[in-house]
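Colleague: coordinates only, sequence not included:
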């Protein structure tokens, strides 16, 4: 901590938020100049930096102004860097040349500008409605710097499916029905009037479950593929069984046709499944994968297999098997 530099009894104190985590992106600082009673005007300088040495490249705020007041409220009007660690200080110079500098205050942590809330950005989820509600939040900011405006985009396979711009609220209900059994991602851009912005995208997909029973039997492409991904070690298998259901087997094969791992039957030994949809997580569970129908890249003996291309083989009853290629990236 740097102590004030005192000349002829002058000193400077800066009052600001005391908690380590700042409550806002634009804090209010109050500078008090002590011992300058006969020196007007006062030249005040306020600095906020991301390093304690206040190096030129680290300055987020560097403001100077003249005043006749000895207690000056300084409202920061530009959002501090998201999630940065910051320090602040002030100096005052009187009309007769006397100068004093405040102690350095910090570290303080700036809130994140934008947070995605629902669907959960890192684990996705399952919804049983076709128009789910999207929810996000932004850190507090002074009206002099705001308000926030938002745009949202819902994507499927990297292509925009729905989008909206100019939003002031932090919720958005899908305007039209989303497709069932489709992995969706979403992203939000938050923008300030001065043009500063931040954009966040979900790293995990969410999907819609159609409550009606399926009319056909199908094995969907596993996901993520390739795997592992940044958010999971496993790849997930979804399949539908049309009426009346049937006997199911699901195996992972190498390219020579050898069985590497059996997914169905699993530890419970179940092979008979009624008509329905399988592999999805339960609505509200925070995951769009049922842990019974995943592969983690290990063989039946528990050893991790070599990176490469593998094949999922799915069969229902005496029907023709379905195959899906997948790429295991290794660990």
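Modeller: All right, it came through fine. Bear in mind the structure is a predicted one, so any value in this text is a computation, not a measurement.

Colleague: use CA for all of it now, contacts and neighbours both
Modeller: Noted.

Colleague: please report how far the residue lying closest to residue 114 once chain neighbours are set aside lies from residue 42.
Modeller: Distances taken as CA to CA, 6 or more residues apart in numbering place residue 138 nearest to residue 114, at 4.5 Å, with adjacent residues excluded. Counting by CA to CA, to the nearest Å, the gap from residue 138 to residue 42 is 37 Å.

Colleague: which one's more surrounded, the two?
Modeller: More crowded of residue 138 and residue 42, by other CA atoms under 10 Å: residue 42, with 22 against 17.

Colleague: excluding chain neighbours, what is closest to that one?
Modeller: Closest residue to residue 42 apart from its sequence neighbours, by CA to CA, 6+ apart: residue 94 at 4.8 Å.

Colleague: now the residue nearest to residue 248 when sequence neighbours are not counted: how far from residue 14?
Modeller: Spatially, and ignoring its direct neighbours in sequence, residue 248 is nearest to residue 316 (4.6 Å; CA to CA, 6+ apart). Using CA to CA, residue 316 is found at 73 Å from residue 14.

Colleague: repeat that for residue 146.
Modeller: From residue 146 to residue 14 the distance is 25 Å (CA to CA).

Colleague: now swap in residue 92 and tell me
Modeller: According to CA to CA, residue 92 and residue 14 sit 11 Å apart.

Colleague: for those two, work out which one has more neighbours and name it.
Modeller: Using other CA under 10 Å, the more surrounded residue of residue 92 and residue 14 is residue 92, with 29 against 23.

Colleague: dump the residue contacts of residue 90.
Modeller: Contacts for residue 90 (CA atoms under 8 Å, 6 or more residues apart in numbering) come out as 12, 13, 14, 31, 44, 45, 46, 47, 101, 102.

Colleague: among the residues you listed, which are located in strands?
Modeller: Judged by DSSP state E, strands contain the following of these: 12, 13, 14, 31, 44, 45, 46, 47, 101.

Colleague: out of everything not next to it in sequence, what's closest to the fourth one?
Modeller: What that stands for is residue 31. Leaving aside its chain neighbours, residue 31 sits nearest to residue 14 (4.5 Å; criterion: CA to CA, 6+ apart).

Colleague: put this beside the first:
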């Protein structure tokens, strides 16, 4: 890699260097070095390489960057030549390297007066997968008791020069498309409509870049939506957050389950003397009879764990904020014995 070629070629280069006023001692120091990421796998599918040329003479230098999938460079995936006056520069790869391939890189450099050098082979580097499905993606299959499960995937880092990722998601039931959404930017998606219970599904995502490069990955296993069994008892859970307000919520949330179809439910907030502070159920909608099921949970896909029909904001029936202190939630169903839960209101 160092030194000038022997024979007539060496003499011609030597004469050009001498005419350029360079000292003969500089003629034995031609070299080009290239440094890139050393982590395995690479942190990006479009890595940046640091190139440094030594002793290639005055004037512009021609650089050829080569990346191959074999160590003898007989299978090139990148072969790009450009000219620069700098002897130290960053070369940003903008064409994504093949997903999960083993690659090698080197730089060939030629000075304006004919001196040339080739960098040392980088050694094997592994390209990360362009796209990985995270959940649901168990080989043994996944089961959900909600009709709108959250789909999660991740994609490899890429330089902005290659464009940004866009995703198309497809859900298949019995081999037929059941759900499709295109041009997603995020790497999570929760369906806007319910999937069918007791049905086996598979899903896939296509990730595309602005330059037209794309990859599609399918789940390794299936998932199924199951109908959770209806509750057999009627009860009120402890409200949360408690105490409240908290850093995450200005209200406290009530969850309860109803075991008897058509049960008449009442949920009130009392002070410690037993005086009514606020009616939660029935609320403004007047509903007091409930089918067997679970209540108080936020809707699938929402950012909250609470159904806003079953919360208390620390106000009384007159709309005024009550004094800080301890209060009681009283829950009754079909005139049975009441259940009480302790509420701590911090005030506002």
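Modeller: Everything's here; your move. Since the structure is predicted, the reported quantities are computational estimates derived from the model, not experimental observations.

Colleague: okay, the residue nearest to residue 114 of structure 1 and residue 277 of structure 1: tell me how far apart.
Modeller: 37 Å.

Colleague: could you tell me how many residues sit around the aligned partner of residue 51 of structure 1 in structure 2?
Modeller: Taking TM-score structural alignment, the alignment pairs residue 51 of structure 1 with residue 70 from structure 2. Per other CA under 10 Å, the neighbour tally for residue 70 of structure 2 reads 15.

Colleague: how about the helices in the stretch 101-250 of structure 2?
Modeller: Listed in chain order, the helices of the stretch 101-250 of structure 2 (DSSP state H, counting those that start in this stretch) amount to none at all.

Colleague: where's residue 343 of structure 2 relative to residue 312 of structure 2, distance?
Modeller: Taken as CA to CA, the span from residue 343 of structure 2 to residue 312 of structure 2 is 10 Å.

Colleague: contacting residues for the residue nearest to residue 159 of structure 2 when sequence neighbours are not counted?
Modeller: In this structure, residue 159 of structure 2 finds its nearest non-sequential neighbour in residue 46, 6.0 Å apart by CA to CA, 6+ apart. Residues near residue 46 of structure 2 by CA under 8 Å, 6+ apart: 92, 93, 94, 95, 96, 97, 157, 158, 159.

Colleague: over to residue 165 of structure 2?
Modeller: Going by CA under 8 Å, 6+ apart, residue 165 of structure 2 touches 155, 185, 207, 208, 209, 210.

Colleague: structure 1: which residue goes with the fifth one?
Modeller: Counting by TM-score structural alignment, residue 209 of structure 2 lines up with residue 192 in structure 1.

Colleague: quick check: nearest residue in space to that match, chain neighbours excluded?
Modeller: Closest residue to residue 192 of structure 1 apart from its sequence neighbours, by CA to CA, 6+ apart: residue 148 at 5.2 Å.

Colleague: map that neighbour across to structure 2 for me.
Modeller: Under the alignment (TM-score structural alignment), residue 148 of structure 1 maps onto residue 165 of structure 2.

Colleague: on that earlier part again, let me have the contacts of residue 90 of structure 1 in a markdown table, extended by distance to residue 218 of structure 1.
Modeller: Below are these laid out as a markdown table (distance: CA to CA, whole Å):
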| residue | distance to residue 218 of structure 1 |
| --- | --- |
| 12 | 73 |
| 13 | 71 |
| 14 | 67 |
| 31 | 69 |
| 44 | 72 |
| 45 | 69 |
| 46 | 65 |
| 47 | 63 |
| 101 | 72 |
| 102 | 70 |
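
Colleague: now flag whichever of those residues is closest to residue 123 of structure 1.
Modeller: Residue 123 of structure 1 has its nearest neighbour among the contacts of residue 90 of structure 1 in residue 47, at 40.2 Å by CA to CA.

Colleague: now that closest one. Nearest residue, chain neighbours left out?
Modeller: Closest residue to residue 47 of structure 1 apart from its sequence neighbours, by CA to CA, 6+ apart: residue 62 at 4.5 Å.

Colleague: ok, that neighbour to residue 76 of structure 1 distance?
Modeller: 10 Å.

Colleague: residue most distant from the centroid, structure 1?
Modeller: Relative to the centre of structure 1, the most outlying C-alpha is that of residue 38, 53.4 Å out, by CA atoms, centre = their mean.

Colleague: quick check: the gap between that residue and residue 6 of structure 1.
Modeller: Distance from residue 38 of structure 1 to residue 6 of structure 1, by CA to CA: 16 Å.

Colleague: then residue 41 of structure 1?
Modeller: From residue 41 of structure 1 to residue 6 of structure 1 the distance is 19 Å (CA to CA).

Colleague: what does residue 201 of structure 1 give?
Modeller: Residue 201 of structure 1 sits 50 Å away from residue 6 of structure 1, going by CA to CA.
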